[in-house]
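Colleague: predicted model and sequence follow; I will ask about them next.
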Amino acid sequence: MAKSVQRRLVKIERDLLGNKPLRDCLRQCVSLGGDLRSARLRDWAMKELMGYQEGDEVPPYRMVTGLLLGDAQTFHHQVSGMAIPWTALPDGIREHVRDTIALPSGVATLEENVRDAERRGDGSVKIAVPMGADIAQMMSNDRVGFERLYWGVTTGVFRGVLDEVRTTAVSVLAEVRSGTPATGVPTTSTGEVADQAVNVIVYGGKRHTFNVITSQSQGGDAQVTGMSAASTPTVALATPARSWWAWAGLGILMVLAAVAAGGLWLW
């Protein structure tokens, strides 16, 4: 089982690094999460595909900054994409309109947003401001009538988010692969490694130490003896042979130290 998991991890990593379609790679991550019994890996990949719903925790790489813009009508002109200064917002509204925007849509929608903006030729994706029409009406006066407010986010920012999703997927899989010895850790333990990888890399959680003790059993399989909280991940490998060499090395160092001090003669 472990060798099969390692092969799948390597294949998905290569697809991601080879710029294969991101949606296909995420679907493979969903399937892998099911096989590893990792709910965190499966759910994260599904949300990247289908989008984050209200109440979901949106990863930091999906938080972007946009420029507040508006469409307005004057006596003589129709103005589109007018930059709206922060001070122009009505009192009581300013503190509720943030320049940090979440991009919760699935990767397919983000990719389509980029293509639409490029077809229009303006290089910007328009994102509606909550209650933007009401705010626009409050800002209108005798000289200018605002029709709507929205955020303008460049296609470069969208491409950066998509690249972050790809890089995050590679990082998660690499973490799982590095924490999965090739000799056959049980599937449930590999799932715990995958859960932790998503928690740390995607959401910035704390790491835990997985102590994997390699014993010389007939099947040659590794045995997971326990976990403990720690600041960095560690895999402890201990075998009878290594323990013997450690004691032998310590004895040699003690003899050499005694010789150097003149307290022991060698004939």
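Modeller: Thanks, I have it.

Colleague: C-alpha only now, for contacts and for neighbours.
Modeller: OK.

Colleague: for K206, which non-adjacent residue is spatially closest?
Modeller: V200 (5.9 Å; CA to CA, 6 or more residues apart in numbering).

Colleague: confirm the one you found sits in a strand?
Modeller: No: using DSSP: H, G, I helix; E, B strand; the rest coil, the assignment for V200 is helix, not a strand.

Colleague: so what touches stretch 3-19?
Modeller: 22, 25, 28-29, 32, 166, 169-170, 173-174, 177, 180, 182-184 (CA atoms under 8 Å, 6 or more residues apart in numbering).

Colleague: filter the residues you listed to the buried ones?
Modeller: By neighbour count, with 16 or more other CA atoms under 10 Å, these hold 22, 25, 28-29, 32, 166, 169-170, 173-174, 177, 180, 182, 184 as buried.

Colleague: among those, which are in strands?
Modeller: Counting by DSSP state E, none of the members of these fall within strands.

Colleague: out of those, what pair is the most spread apart?
Modeller: L22 and G184 (29.2 Å; CA to CA).

Colleague: take this one as well and set it beside the first:
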Amino acid sequence: MATSDVRGLEQLERAVLDDTASLASALRQFLMAGYAHHEELRAWALKELEGYPAADELPSYRKVPAALEVEITLNLPGQIIQGNTRRISVAQLPRSARERGIGESAPIRQGVREIEALIAISDRMIHLSPPGSAEYALGMTRQQQENGHEFTEITSLYWAIAKPSVEGVLDHIRTRLTQFVAEVRAAMPAGQQKPDLNQIDSARTAREGRPRWHRERQRQRTRARDSAALVGTGPRSSGPPSRQWLRSPASSPP
């Protein structure tokens, strides 16, 4: 009969392998099952669930290609034309936006549940507004009017992101969880019912991108160095003393 630890691992495995299951639920199972013993694992899972604060550095998989687009309203005499969309280049952004690093790469800081909801309500493109977008739109409107386009108003600035790019963020997180489960299983010998901390640490290292064969090679090298060090601490031979202990007669103590 399977223990609760094995059942928990099996439930987590089913959750991460089922593409129709909520990734948020799989991450909660990961936390509740007690596998996030390490602070790094726990912090990673919580940030994926709750989202990344603006001050935090994002993982590379949460930065996706995006086009910059604006919505334009033409306030003509006796007529207002709304809903015109135009793609712009980074060079057309206000200097303050460029200095802040806003460009054709969008940071996905939302938690996985919010990302899942955005995907569910979107058709082909997902629109996200950069921080300070209202201020930038106002500055671009002033620039248009200074250039003689007095009837032009920039009403919004946003990133237009292809839906598959955002889906790829979730897929990357799911793959990392799958890799973790696979590594835990590979580290557990037959008959073991509960993964220990060393096995979880081994799986954590794999999640960071170092494969199992690499870690095995590192352990073998470490054992070889330790063995060599133990040999070196044994009785010294009757041969000449080590160079570092040789002293000239002038430097010898009286």
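Modeller: Noted; the coordinates are in hand. Since this is a predicted model, take the numbers as computed values, not measurements.

Colleague: which helix or strand contains M140 of structure 2?
Modeller: Following DSSP states H and E, one finds M140 of structure 2 within helix 133-146.

Colleague: give the buried residues for that helix.
Modeller: Buried residues in helix 133-146 of structure 2 (16+ other CA under 10 Å): S133, A134, Y136, A137, L138, G139, M140, T141, R142, Q143, Q144.

Colleague: can you check stretch 167-178 of structure 2 too?
Modeller: Buried residues in stretch 167-178 of structure 2, counted by 16+ other CA under 10 Å: V169, L170, D171, I173, R174, R176, L177, T178.

Colleague: can you tell me which residue in structure 1 aligns to the last one?
Modeller: When the two structures are superposed using TM-score structural alignment, T178 of structure 2 falls opposite V170 in structure 1.

Colleague: how far away is G179 of structure 1 from L173 of structure 1?
Modeller: For G179 of structure 1, the distance to L173 of structure 1 equals 10 Å [CA to CA, to the nearest Å].

Colleague: now do the shared contacts for these two.
Modeller: Residues touching both G179 of structure 1 and L173 (CA under 8 Å, 6+ apart): none.

Colleague: how about Y150 of structure 1, secondary structure?
Modeller: strand.

Colleague: map it across to structure 2 for me.
Modeller: Under TM-score structural alignment, Y150 of structure 1 pairs with Y158 in structure 2.

Colleague: R40 of structure 1 too?
Modeller: By TM-score structural alignment, R40 of structure 1 lines up with E40.

Colleague: mind checking which helix or strand its match is in?
Modeller: Using DSSP H and E, E40 of structure 2 maps to helix 39-50.

Colleague: and that helix against structure 1, how far off on average?
Modeller: In this overlay with structure 1, the average offset of helix 39-50 of structure 2 from its partner residues is 2.1 Å by mean CA distance after the TM-score superposition for structure 1.

Colleague: against which helices or strands is that helix packed?
Modeller: In terms of contacts (3 or more CA pairs under 8 Å, 6 or more residues apart in numbering; DSSP states H and E), helix 39-50 of structure 2 is packed against helix 23-32, helix 112-121.

Colleague: try it again at 10 Å.
Modeller: For helix 39-50 of structure 2, the packing partners by 3 or more CA pairs under 10 Å, 6 or more residues apart in numbering; DSSP states H and E come out as helix 23-32, helix 112-121, helix 163-187, helix 197-207.

Colleague: among the ones you listed, which is nearest T85 of structure 2?
Modeller: Nearest of the helices and strands packed on helix 39-50 of structure 2 (CA to CA): helix 163-187, 18.5 Å.

Colleague: mean per-residue distance, the closest one versus structure 1.
Modeller: In the superposition with structure 1, the average deviation recorded for helix 163-187 of structure 2 is 1.6 Å (mean CA distance after the TM-score superposition for structure 1).

Colleague: tell me how many other residues crowd Q218 of structure 2.
Modeller: 12 (other CA atoms under 10 Å).

Colleague: just confirm A36 of structure 2 contacts R42, I think it does.
Modeller: Yes: counting by CA atoms under 10 Å, A36 of structure 2 touches R42, with 4.9 Å between them.

Colleague: thinking again about what came up before, got the contact list for the residue nearest to the match of Y150 of structure 1 when sequence neighbours are not counted?
Modeller: Closest residue to Y158 of structure 2 apart from its sequence neighbours, by CA to CA, 6+ apart: S129 at 4.3 Å. Listed by CA atoms under 10 Å, 6 or more residues apart in numbering, the contact set of S129 of structure 2 reads L68, E69, A106, S156, L157, Y158, W159, A160.

Colleague: ok, so of these, who is nearest G232 of structure 2?
Modeller: If you rank the contacts of S129 of structure 2 by distance to G232 of structure 2 using CA to CA, A106 comes first, at 56.0 Å.

Colleague: that closest one in helix, strand or coil?
Modeller: strand.

Colleague: returning to that earlier point: what's the spacing between the residue nearest to K206 of structure 1 and T168 of structure 1?
Modeller: Look at V200 of structure 1 and T168 of structure 1: by CA to CA, they are 11 Å apart.
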